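Visitor: task: produce atomic coordinates for the following.
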Amino acid sequence: MIRVLIADDEAMMRAGVRAILESDPDIEVVFEAADGRQAIDGTQRHRPDVAVLDIRMPVLDGLTAATEITATVPGTRVVMLTTFGEDDYIERALGGGALGFLLKAADPRELIAGVRAVSEGGAYLSPEIARRVIAPYRSGDRARGADARHAVAELTDREREVLALLGAGASNAEIGAHLHLVEGTVKGYVSAILVKLDVRNRVEAAVLAHRAGIVAPD
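Guide: Sure thing, here's the model as predicted:
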């Protein structure tokens, strides 16, 4: 069972998110919060697998809450859910440790897919968000692309295979199945990759994989 915390200052939105998530028999909403401070307190008390946070909330915004949650309850993975897709929000959310970024206008199935992906150790961005994150590296930012390729060149062949799958959003279990590795071995490879690439989390590693042009096909 995937245990989820929802944080949004609109009660109707919380009810809608709960209904969507609990339509999946493997997902249980264990706590609802109306602001960022309640989200942090609820996460520390209930230790959910995933926290789904709105960005704009009173008392404490979702971006600040995400940073504190990932720092104090590292076992909880964070998904940001918002009506806004501004690049600054995306950068701050991913920099704060969020592993998912979803737009409220997206297909409800994306919410379930995103929660499942991050709960399994993967990352998930709405397709529109993914295009915005990746676009600069496909539109002529050659310097960053060269830097990324140079960094990736320091990886072993197996680490590059893992990174390519990580860049496609695969979870540790999916990477292990594809490469015929046990999940514990995959975790070791991912940890080594993060250190060698000097990135903070899987999402930053995935972005770097896109920059370097080594993402595995879906």
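
Visitor: from now on I want contacts and neighbour counts done on CA atoms only, so please keep to that.
Guide: Noted.

Visitor: do a quick rundown of the helices in this structure.
Guide: Along the chain, counting by DSSP state H, helices occupy 11-21, 36-46, 62-72, 87-95, 108-119, 127-138, 142-152, 157-167, 172-179, 183-197, 202-212.

Visitor: for comparison, sequence B:
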Amino acid sequence: MGPGQSVSQAVFRTVLADDVADLRLLYRVVLERSGRFQVVAEAVDGVEAVEYATRHQPDLVLLDVAMPNMDGITALPGIVSASPHTKVVMLSAFERRRLNDVAEAGGASRYLEKGITPAQLVEELLTVMEDRVSS
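Guide: The predicted structure is shown next:
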């Protein structure tokens, strides 16, 4: 979000982290079409997610749980440490009740289950980001 932008017009710089290329493409299209998110990097695993969070200092990281090399839960503390202002939203096929507490304890702002509609995804992410801007 740039200086002088209000919450209602802010465009949030975002890193996507998912090992499935088709899902990264879907998330990119959905988020960028909303006009509220700019994808600045796409990570294929947790190692890249930490690297890109460090390099880009994004407003948001959308982080899958199950990825090769380093999973999202393991990457989470590295992202939070490298970019403390960044909101991290976990997005996974695992049921929320199984990992929500672990994700929140690691510093995630929200845990979402894959399968939500594109409109729900944008709405959930905007809620997280607007909480950040207003606090």
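
Visitor: and the TM-score between these chains?
Guide: Here the TM-score for the pair of chains, by TM-score structural alignment, normalised by the length of the second structure, is 0.86; 125 aligned residues with a Cα RMSD of 1.4 Å.

Visitor: coming back round to it: distance to Met1 of the first structure for the helices of the first structure - can I get that in TSV?
Guide: As requested, the helices of the first structure are exported to TSV (distance: least, Cα to Cα, whole Å):
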stretch	distance to Met1 of the first structure
helix 11-21	12
helix 36-46	14
helix 62-72	21
helix 87-95	26
helix 108-119	10
helix 127-138	26
helix 142-152	36
helix 157-167	24
helix 172-179	16
helix 183-197	19
helix 202-212	23
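
Visitor: looking at those, which is buried most?
Guide: helix 202-212 (a mean of 23; mean count of other Cα atoms under 10 Å).

Visitor: and that helix, which stretch of the second structure?
Guide: The aligned range for helix 202-212 of the first structure in the second structure is empty, by TM-score structural alignment.

Visitor: still on that earlier bit, Val29 of the first structure: which of the helices of the first structure is closest?
Guide: helix 11-21 (6.5 Å; Cα to Cα).

Visitor: which one in the second structure is aligned with Glu28 of the first structure?
Guide: Aligned partner of Glu28 of the first structure by TM-score structural alignment: Gln38.

Visitor: let me redo that: Gly16 of the first structure
Guide: By TM-score structural alignment, Gly16 of the first structure lines up with Leu26.

Visitor: Ala98 of the first structure: what's it in contact with?
Guide: Ala66, Thr67, Thr70, Arg77, Val78, Val79, Met80 (Cα atoms under 8 Å, 6 or more residues apart in numbering).

Visitor: now the second structure: which of those residues match?
Guide: Contacts conserved in the second structure for the contacts of Ala98 of the first structure, using both residues aligned by TM-score structural alignment, their matches' Cα atoms under 8 Å: Ala66, Arg77, Val78, Val79, Met80.

Visitor: with that, I have no additional questions.
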